[in-house]
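**Q** Starting from these lines, generate the structure:
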Amino acid sequence: MRVLFAVDPSIAHLYPMVPMAWALQNAGHEVRLASFGGFTDRIAETGLTPVQLGDAAWAARVADDPLEPNGPVDAQRYADIMGLNAEEREYWYLFYQYLLTPISDYLRVDRPEAQELVKFAQDWKPDLVVWDLTQAAGAIAARACGAASARLVFAWDPVGWSLDRLAGHADELRDAGLDENPLATVVRPLADRFGVELDQELLVGQWTLDTAPPGLSLPTTTKKVPLRYVPYNGAATVPQWLLEPPTRPRICLTLGESYRRFIRGDFDRTPMLLEALAELDVEVVATLNDVQLDGAEPPANVRLVEYLPLNLILPTCSAVIHHGGLGTFQASIAANLPQLVCDTLESIMLRFEEPDAAEDGTQDDIGVYRSGVEYGVRDPEEAPKETIRWVMPAKKLEATPISNYVISRGAGVRLNHHANTVSELRETIAHVLQDPAFKRGAQAVHDVWQALPGPADVVPVLETLTAEARRRR
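**A** Okay, here's the model as predicted:
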């Protein structure tokens, strides 16, 4: 069969899809990965076949007219009407304030990219379209060409979860003057353009490839196909120093690839972690760049590498310190490592407010997100001046559910740079290295992960589901 993947133009979204795409290709199926602008070069590096959508020079996140996230007032109004508790509100904010923006960006009918995806599907005629949470155009492409439609989620599904909550409170939301289904509203213009009926299946697919380990997944009414998250981190030559066994415990310190493209200074977390590690008898490999360091000097026991695939580093380590990102969390499970997850436990709700201006009239961008900014691509002084400055939480969006999961299974701890001193952070790191209980907890989580069906195991399931879905068309 022919399988088309609709991919967000970022490696954080591409890499989790690569093992499933390769499994299908290795089984003899034709596979194409469609994405925006110049990102197709990154797809080609994986050995898979890209389809370029639109102008190679254009990227939605650094456009002159970027879309802004939804504000905090309506986000809270929705949460109040739906009766969400404190934990549930975080999943709602993730959908309403964070995911709806890129979903809308990649559905723009005033741009050619989404329409080119649909037209390519109509010409190429795939049997199955697989799309991630930000690529709702993939569902429209599938419906427009008669293909089966499946989403691939990377640990949990805040979209499906939020749609279920919205449906249960539709009357109350309408009475309050709120949109009862904001996802349907952003999908509708492109669906109408191609004469595609907008229904629940269009919004969530016919089934969801669910990579969440048991106990982490959100409850939804969607049909789920379990899938083991097999880490793919890109290709690189193994440096000579990594081939030599470490002479003391090695720790990987990684704070993610995505935030350093948009947030300067890493919320002042990096200097505290480096100071805490400096007095420990350990070797540290830190995948940090200048935006994250923001002038911080690494101590003598820290080796800086701006980027190196985690699957090369982690097998040589005794523990990993990370930002709570889904990909790093899953890669650490696969490597069977105790995890120290950076998490401040604060809400992820986005707020817009102007930080106090400095004496020279400039403003500090540490911990601030601005639409249209990407460091190394379009710095703040080059972005539209009218864009809002959004104050971010000093943590990764999914850090709290990830840290709670790790702690509940005895596989690691939380590092809170807001609540803990440098000395306390150092003691916590040392404790994880010295207490064998954390290694046993990591082993138990690894065993559960290993028992999930891998990409090759899921290929026959997709073949059967696709055939059944196409017979029903």
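
**Q** Only C-alpha atoms from now on, for both contacts and neighbour counts.
**A** Fine.

**Q** my read: Tyr232 touches Ala21, true?
**A** No. Checked against CA atoms under 8 Å, the pair Tyr232 and Ala21 is beyond contact range at 11.5 Å.

**Q** higher neighbour count, these two?
**A** Applying other CA atoms under 10 Å to Tyr232 and Ala21 shows that Ala21 carries more neighbours, namely 24 against 18.

**Q** where's the more buried one, which helix or strand?
**A** helix 18-26 (DSSP states H and E).

**Q** Equivalent analysis for Val458, please.
**A** Applying DSSP H and E, one finds Val458 within helix 455-472.

**Q** and that helix, what does it pack onto?
**A** Packing partners of helix 455-472 (3 or more CA pairs under 8 Å, 6 or more residues apart in numbering; DSSP states H and E): helix 18-26, strand 148-153.

**Q** tell me the angle the helix or strand following the longest one makes with helix 18-26.
**A** Moving toward the C-terminus from helix 18-26, the next helix or strand (DSSP H and E) is strand 30-36. Angle between the axes of strand 30-36 and helix 18-26 is 140 degrees (criterion: axes from the mean of the first three to the mean of the last three CA atoms, to 10 degrees).

**Q** Proceed likewise with the subsequent sequence, for comparison:
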Amino acid sequence: MRFLFTTFAWSSHYYPMVPLGWGLQAAGHEVRVASTPSLVDAVVTTGLPAVAVGKDIDLVGRAGSGKLHDHERWPTDRDKLSGVQQDLVKRMAHTMIEVADAMADDLVTFARSWQPDLIVHESITFAAPVAAEVLGVPTVTHAVGMPRTPGMLVRKDGPPLSPAYVRLYQKFGVAPRTAPSAWIDPCPPSMRVPGETTAPRLPVRYVPYNAPGAMPTWLIEPPTRPRVCITWGTSTVRMIGDAVIGLLSQVVEAVSGLGVDVVLTVSAATRAALGTVPDGVRVAESLPLHLLLPSCRAIVHQGGVGTALTAGVYGVPQLTVTQFADQMAVGDVLAASGAGQHLLHDEATVERITSHVVGLLDDQECLKAAKLLQREIVSQPAPAALVPRLVELAGRRASARA
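**A** Sure, this is the predicted structure:
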């Protein structure tokens, strides 16, 4: 059978889908991954065939990046968002519709030619259900693991469909699709925001894929002191650039004075922007976290869900220092579980960061909670275990076509 994966050009939204793509391909099915041109190289490095569709959109510029991290804590109840937060949600939704419009023509053209039996798409890649509706094939939405995922939960008093969203479908003469056939959800049950989903939920184990990389020789030997990882991902740096550097420098300063083995893993560009780092800090540019974290006793990071779940897989206590709404949600649920601690960026002095990291290293209850989260994650079905269910969904389309 044929499975078409699609996402917008943001690697942190594509990487959680990679293990499922591998599982389908290993089971003998055909897989293609469609996205705009700037993601093609990242797709190719995962070993899955890439298809370039549409054109790239400047996500940072469209979203108004200067305001993304300049607001108060986001409430769990979305009905209690401030005016600034509501405006941000609307602007982000408009941006993703613009991305969908830039992808839709080419995606529909490719789908008509290749004739997939099912489309698997990232949750805010709106061009995918358009193509699926045109072809009459089922869709499965693959969440990235967030506690809250746009569109996943039913809201009985939810707003009507955006006119711009409806126009995506009208262009092709089809009715809007409002829900997928199923949701694939790698978020551990204890981290989820409760509520009824718009379609059946297929739980899946989060299997880390943090980009390709080589294991350095220094990782072969166990550390002689507790090892603390510091990382800031790529999306945060991409969205707000130099505004990250001061905060990251504070984190490095705070952790480097604790007498622990500090490993800072960042991109080459972020490393260059940081300048000189304190003595004793090992810098590992673009080292995949799943290679490093098994040796770590704690991690300090920006609250990205991929980083948080990778740390969860290895039972590592976490300090999140967050700037964005989705990061705040991750930090809040980790802190509530006892597996981590959470600071907002404007609370994060060197002294407070130091105190929180010391707490992570000394608190056996935090370590116990991190190990509980680890057991919860690994108890979920592996991505390959979902293959029969996806084949079943795809088979309904294949049978109808035959």
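
**Q** Remind me what the helix holding Ala21 of structure 1 packs against, helices and strands.
**A** By 3+ CA pairs under 8 Å, 6+ apart, helix 18-26 of structure 1 packs against strand 30-36, helix 455-472.

**Q** So which of the ones you listed is nearest Asp127 of structure 1?
**A** Closest approach to Asp127 of structure 1 among those (CA to CA): helix 455-472, 7.0 Å.

**Q** quick one, longest helix in structure 2?
**A** helix 83-114 (DSSP state H).

**Q** any idea what Glu279 of structure 1 aligns with in structure 2?
**A** Matched to structure 2 by TM-score structural alignment, Glu279 of structure 1 sits across from Gly257.

**Q** Against Val263 of structure 2, how distant is its match?
**A** Distance, Gly257 of structure 2 to Val263 of structure 2, by CA to CA, to the nearest Å: 13 Å.

**Q** More neighbours: these two, which one.
**A** Val263 (23 against 14).

**Q** List the contacts of the more buried one.
**A** Val263 of structure 2 sits next to Arg227, Val228, Cys229, Ile230, Val281, Arg282, Val283, Ala284 when contact means CA atoms under 8 Å, 6 or more residues apart in numbering.

**Q** State the three-state secondary structure for the fourth one.
**A** Read it as Ile230 of structure 2. Following DSSP: H, G, I helix; E, B strand; the rest coil, Ile230 of structure 2 is assigned to strand.

**Q** Who are the contact partners of it?
**A** Val251, Val252, Val262, Val263, Leu264, Thr265, Ile299, Val300, His301.

**Q** and if you look at the fifth one?
**A** Contacts for Val281 of structure 2 were tallied using CA under 8 Å, 6+ apart; they are Ser256, Asp261, Val262, Val263, Leu264.

**Q** switch to 6 Å and redo it
**A** Val262, Val263 (CA atoms under 6 Å, 6 or more residues apart in numbering).

**Q** Residue in structure 1 paired with it?
**A** Checking TM-score structural alignment: Val281 of structure 2 goes with Val302.

**Q** Look up how far His29 of structure 2 lies from whatever residue of structure 2 lines up with Glu257 of structure 1.
**A** Glu257 of structure 1 maps onto Thr234 of structure 2 when the alignment is built from TM-score structural alignment. Applying CA to CA, the value for Thr234 of structure 2 to His29 of structure 2 is 32 Å.

**Q** same check, this time on Val43 of structure 2
**A** 18 Å.

**Q** Looking at the two, which has the bigger crowd around it?
**A** When Val43 of structure 2 and His29 are compared on other CA under 10 Å, the one with more neighbours turns out to be Val43, at 23 against 15.

**Q** And that one, how far from Arg32 of structure 2?
**A** From Val43 of structure 2 over to Arg32 of structure 2 (counting by CA to CA), the distance is 10 Å.

**Q** just Arg148 of structure 2 next, same as before
**A** In this structure, Arg148 of structure 2 and Arg32 of structure 2 are 28 Å apart, going by CA to CA.

**Q** just Trp232 of structure 2 next, same as before
**A** With distances taken as CA to CA, Trp232 of structure 2 is found 30 Å from Arg32 of structure 2.

**Q** more neighbours, these two?
**A** Taking other CA under 10 Å, Trp232 of structure 2 and Arg32 do not tie; Trp232 has more neighbours (23 against 19).

**Q** Need the contact partners of the helix holding Ala21 of structure 1.
**A** Val31, Pro455, Ala456.

**Q** Among these, which one lies nearest to Gly83 of structure 1?
**A** Pro455 (38.0 Å).

**Q** picking up where we left off before, got CSV for the helices and strands packed on helix 455-472 of structure 1, with distance to Val130 of structure 1 too?
**A** Formatted as CSV, those follow (distance: least, CA to CA, whole Å):
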stretch, distance to Val130 of structure 1
helix 18-26, 9
strand 148-153, 5
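
**Q** Pick the most buried one from these.
**A** Neighbour counts (mean count of other CA atoms under 10 Å) averaged over each of these peak at strand 148-153, with a mean of 27.

**Q** Where does it end up in structure 2?
**A** The alignment places strand 148-153 of structure 1 over residues 138-143 of structure 2 (TM-score structural alignment).

**Q** Tell me roughly how far the helix holding Ala21 of structure 1 lies from structure 2 on average.
**A** After superposition onto structure 2, helix 18-26 of structure 1 sits on average 0.6 Å from its aligned residues (mean CA distance after the TM-score superposition for structure 1).

**Q** Out of the helices and strands packed on helix 18-26 of structure 1, the one nearest Glu297 of structure 1 is which?
**A** When the helices and strands packed on helix 18-26 of structure 1 are compared by CA to CA, strand 30-36 sits nearest Glu297 of structure 1, at 36.8 Å.

**Q** mean per-residue distance, the closest one to structure 2?
**A** The superposed strand 30-36 of structure 1 is, by mean CA distance after the TM-score superposition for structure 1, a mean 0.6 Å from where its aligned residues fall in structure 2.

**Q** Give me the angle between that strand and helix 113-124.
**A** Using the same axes, to 10 degrees, strand 30-36 of structure 1 lies at 160 degrees relative to helix 113-124.

**Q** Which neighbouring elements make contact with strand 30-36 of structure 1?
**A** On a contact count with 3 or more CA pairs under 6 Å, 6 or more residues apart in numbering; DSSP states H and E, strand 30-36 of structure 1 meets strand 2-6, strand 50-53.

**Q** Nothing else from me, thank you.
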